[in-house]
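Engineer: Okay, sequence plus prediction incoming.
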Amino acid sequence: MRFSETEKRQLIIFAALAYGITYVLGLLMWYGNSTGADLSVFPNAQMLYPAAGVMMAYLLTRKGDQKVPRIFYVTFLVITVLMILCALGSVFLPQSIQAGQMEMSVWMVLVQVVLILGSIVFWITLLVSGKERREACGLRWRNWKKSVLCMLLFFVLYSLRMGISSALGGQMGEFIQLWALPSTWLYLVTLVLNFFLVVVAFFGEEYGWRYYLQPLLQKRFGLRKGVLLLGVIWGLWHLPLDFFYYTTPDMGVIYVASQIVTCVFIGIFLAYVYMKTRNIWVAVAVHYMNNNLIPMFVGNYSADVLQGQTIAWGDVLASLILNLVIFGWFIFLKPFREKKEA
């Protein structure tokens, strides 16, 4: 099934923002990497671009539609612009402050303020938008029982994946001991509370990828092929971060391959829970857990736990096998078979 003219216009606007801003600022990351700038702001800012692309596409193509939550959309776009300005400032006007024994980028502190205050305003404008507008643009919470079960299922599967990885690395004892530590359970409680204060970032990705682009690609390529294609698209979207943040440029190609593997298989699970519940907030919560459970399992709670990693092709193969076993089989379940593939 082909895209309509309106869908084509919306897709162009979405791609221009989600990918255009990402890759243009990727050049800035390349420059910042060469000057030794702190690039920690960039991954936080980048997460907002997909949703910003959807919102701008809807605002420009559905001008007379009273069901579009304009105040909510405009609020999110303002937050996105502020995040971009922080990213620019971190490269062109680098400043740092001393926090105890740690030195922190002023711009990273500002980003955290923008995320927290922005998330508070985000919830307020979402609520005042009204039930009808939230329904029309995929913003309502629905299917409570299925939604909660899907979130719990992800936590179990994520923990299982980390357990298998620990066992293969000869660290099963440390993995078991982790669950006896009070700090583990305190972190999990804190994780739930923090979700509401940083939600804009994770909503930023999922509203773009799962709510908007996934159904569009499934309409054109089929339920399974559309999701697999989305995983590749999502993986390549991380490219500037893969070269200049998560690792060093010399290992960038390997990390891109690893990122695509992760995005394809996590994307299968995210597609499953979204199709199962029709609740975008479940995908947002799962994405949040996927990113924020890492410090607990690796025992490193520092903000830059994902920065400057080392990686080899053997790690990519191990990730492929492990993610295939844990998440790959979801693509054969009922939600992916309910309609005839195109």
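Structural biologist: That came through, no problem.
Engineer: CA atoms for contacts and neighbours, from now on please.
Structural biologist: Will do.
Engineer: Any idea how many residues pack against residue 47?
Structural biologist: Neighbour count of residue 47, defined by other C-alpha atoms under 10 Å: 23.
Engineer: Pretty sure it sits against residue 201.
Structural biologist: Yes: with contacts counted by C-alpha atoms under 8 Å, residue 47 reaches residue 201, the gap being 5.3 Å.
Engineer: what packs against whichever strand or helix holds residue 240?
Structural biologist: Using DSSP states H and E, residue 240 sits within helix 239-244. Helices and strands touching helix 239-244, by 3 or more C-alpha pairs under 8 Å, 6 or more residues apart in numbering; DSSP states H and E, are helix 22-35, helix 252-277.
Engineer: got another, please set it beside the one above:
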Amino acid sequence: MGKYNVSNRDLILFLGITFGLTVIMGIAMRLAYPTYSVDSFPLVQMNYPAIGVMAALLLNKKWRNELPKNFFKTYLFITITLIIYLLVEVFVFHQNPDIHLEIWIMLGSFSLIIAYNSDSKEKIEKFGLKFKKNVKSSIIYILLFVALYLTAIFISSILAGEVHSFIEPFKSLKKWSVLLLMPLLFAFSFISFLGEEYGWRYFLQPALQERIGKRKGVIVLGLIWGIWHLPVNMFYYSPETPLHSVINQLIICIGYSVFLGYVYMKTENIWTISMIHFINNGLGGILYGGTGTNLVFTWKSVFINLLFFSILYMPFLLAKEYRKSDIDMVEAVEYTGEEIEVTEKDIER
């Protein structure tokens, strides 16, 4: 991850802050539900992993002077004000904060662009935020994700005997216009998607892979990522079938963790992963009008998702990027200056 190794202290701080915020705001979400709208809680929750990373690094004296502080502090300010605004609107003024909150997210994204350009290029790159990195391969993997995403929907429509429902949206000029504008729309809301991916892919993935191996690392990451969604599963995605929703979330997060982990190791570009996350969250809604809220799952639908994600994403575990533990260990020696004995078990892991 970038140019430094994650210490145990940084890892504990990251997990404590990320899950601490999630638990606190999850309790607030439960108190608000169903009396008030909880639509804004999942949107703000997306920022917590990045907050965990940035806070942990800012508290680390070793790295404090080398950080892109303008970017980090701007992100922290935007997120803290989002949390305060959300809680005040819901519990003090008893109002739905959705519209104003989305405007603040848009303004926050623009503020981050300014902060990004005010920090030195060296600091931006060192801490994994360089935008123009492996651009060509990034575009290829974004298109690959879109192809896999649409393949799953197409197969589902065949099994349901409703192929026309898959094809119909592509006949709409309006939908094509929105699809082509997605890169621009990303610029208005990237703060949220970067929020998750900077925590999970940039920070936690390498930290876990260095400790337990590349394959096990992304699997454990998928489990952690899935469990982190618990409040959203219970009070937003599927309040009527929360157990089904949680299991379905674990399936999705493990599958995506494998694929996104692979893409991140190939591109080393966190913006690419954030864009894929953005497309995943928005493509279905643009094409088919789904909101992803108040869903009712059955064990059959959960099993179908397990089947699709196993077929489409789990095979990426066989990619050579997941077999480079020996090279990574050598790089770790170069970064830390420590002598590390590489065993046969480490290479095979």
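Structural biologist: Arrived safely, thanks for sending. Remember, predicted model here, so these are calculated numbers, not experimental data.
Engineer: Please state their TM-score.
Structural biologist: The pair, once superposed, lands on a TM-score of 0.91 when counted by TM-score structural alignment, normalised by the length of the first structure; 324 aligned residues with a C-alpha RMSD of 1.7 Å.
Engineer: quick revisit: kindly compare burial across the helices and strands packed on helix 239-244 of the first structure and name the winner.
Structural biologist: Among these, helix 252-277 has the highest mean neighbour count (mean count of other C-alpha atoms under 10 Å), at a mean of 23.
Engineer: Give me the mean distance between the next helix-or-strand element following it and the second structure.
Structural biologist: Moving toward the C-terminus from helix 252-277 of the first structure, the next helix or strand (DSSP H and E) is helix 280-292. Here the mean offset of helix 280-292 of the first structure against the second structure after fitting is 0.7 Å, by mean C-alpha distance after the TM-score superposition for the first structure.
Engineer: for the helix or strand just after helix 280-292 of the first structure, which positions count as buried?
Structural biologist: Later in the chain than helix 280-292 of the first structure, the nearest helix or strand by DSSP H and E is helix 294-298. By 16 or more other C-alpha atoms under 10 Å, the buried positions in helix 294-298 of the first structure come out as 294, 295, 297.
Engineer: Quick check: the aligned residue for the first one in the second structure?
Structural biologist: Looking back up the chat, that one is residue 294 of the first structure. In the second structure, the residue paired with residue 294 of the first structure according to TM-score structural alignment is residue 284.
Engineer: so its match makes contact with residue 292?
Structural biologist: No: checked against C-alpha under 8 Å, the pair residue 284 of the second structure and residue 292 is beyond contact range at 9.0 Å.
Engineer: who touches both of those two?
Structural biologist: Residues touching both residue 284 of the second structure and residue 292 by C-alpha atoms under 8 Å, 6 or more residues apart in numbering: none at all.
Engineer: Can you report how many residues lie near the nearest residue to residue 296 of the first structure once chain neighbours are set aside?
Structural biologist: Excluding its sequence neighbours, the residue lying closest to residue 296 of the first structure (C-alpha to C-alpha, 6 or more residues apart in numbering) is residue 184, at 6.6 Å. Look at residue 184 of the first structure: counted by other C-alpha under 10 Å, it has 15 neighbours.
Engineer: Translate residue 184 of the first structure into the numbering of the second structure.
Structural biologist: Checking TM-score structural alignment: residue 184 of the first structure goes with residue 175.
Engineer: ok, and what's touching the helix or strand that that match is a member of?
Structural biologist: Element membership for residue 175 of the second structure (DSSP H and E) is helix 173-180. By C-alpha under 8 Å, 6+ apart, the residues outside helix 173-180 of the second structure that reach it are 169, 170, 283, 286, 287.
Engineer: Go ahead and confirm the first one touches residue 285.
Structural biologist: No: between residue 169 of the second structure and residue 285 there is no contact under C-alpha under 8 Å: 10.9 Å.
Engineer: residues touching residue 36 of the second structure, list them.
Structural biologist: Residue 36 of the second structure neighbours (C-alpha under 8 Å, 6+ apart): 90, 94, 95, 96.
Engineer: I'd like the distance between residue 69 of the second structure and residue 202 of the second structure.
Structural biologist: From residue 69 of the second structure across to residue 202 of the second structure, the span is 17 Å (C-alpha to C-alpha, to the nearest Å).
Engineer: Looking at those two, which one has more neighbours?
Structural biologist: The neighbour comparison of residue 69 of the second structure against residue 202 (other C-alpha under 10 Å) goes to residue 202, with 26 against 20.
Engineer: Need the counterpart of the more buried one in the first structure.
Structural biologist: Using TM-score structural alignment, the partner of residue 202 of the second structure in the first structure is residue 211.
Engineer: Shouldn't its match be within a strand?
Structural biologist: No: assigned with DSSP: H, G, I helix; E, B strand; the rest coil, residue 211 of the first structure falls outside any strand and is helix.
Engineer: From residue 66 of the first structure, how far off is it?
Structural biologist: Separation of residue 211 of the first structure from residue 66 of the first structure (C-alpha to C-alpha) stands at 20 Å.
Engineer: same check, this time on residue 196 of the first structure
Structural biologist: As judged by C-alpha to C-alpha, residue 196 of the first structure and residue 66 of the first structure stand 28 Å apart.
Engineer: With residue 166 of the first structure instead?
Structural biologist: 52 Å.
Engineer: rewinding a little: mind picking the two most distant members of the contacts of helix 173-180 of the second structure?
Structural biologist: Largest separation among those by C-alpha to C-alpha: 170 and 283, giving 12.1 Å.
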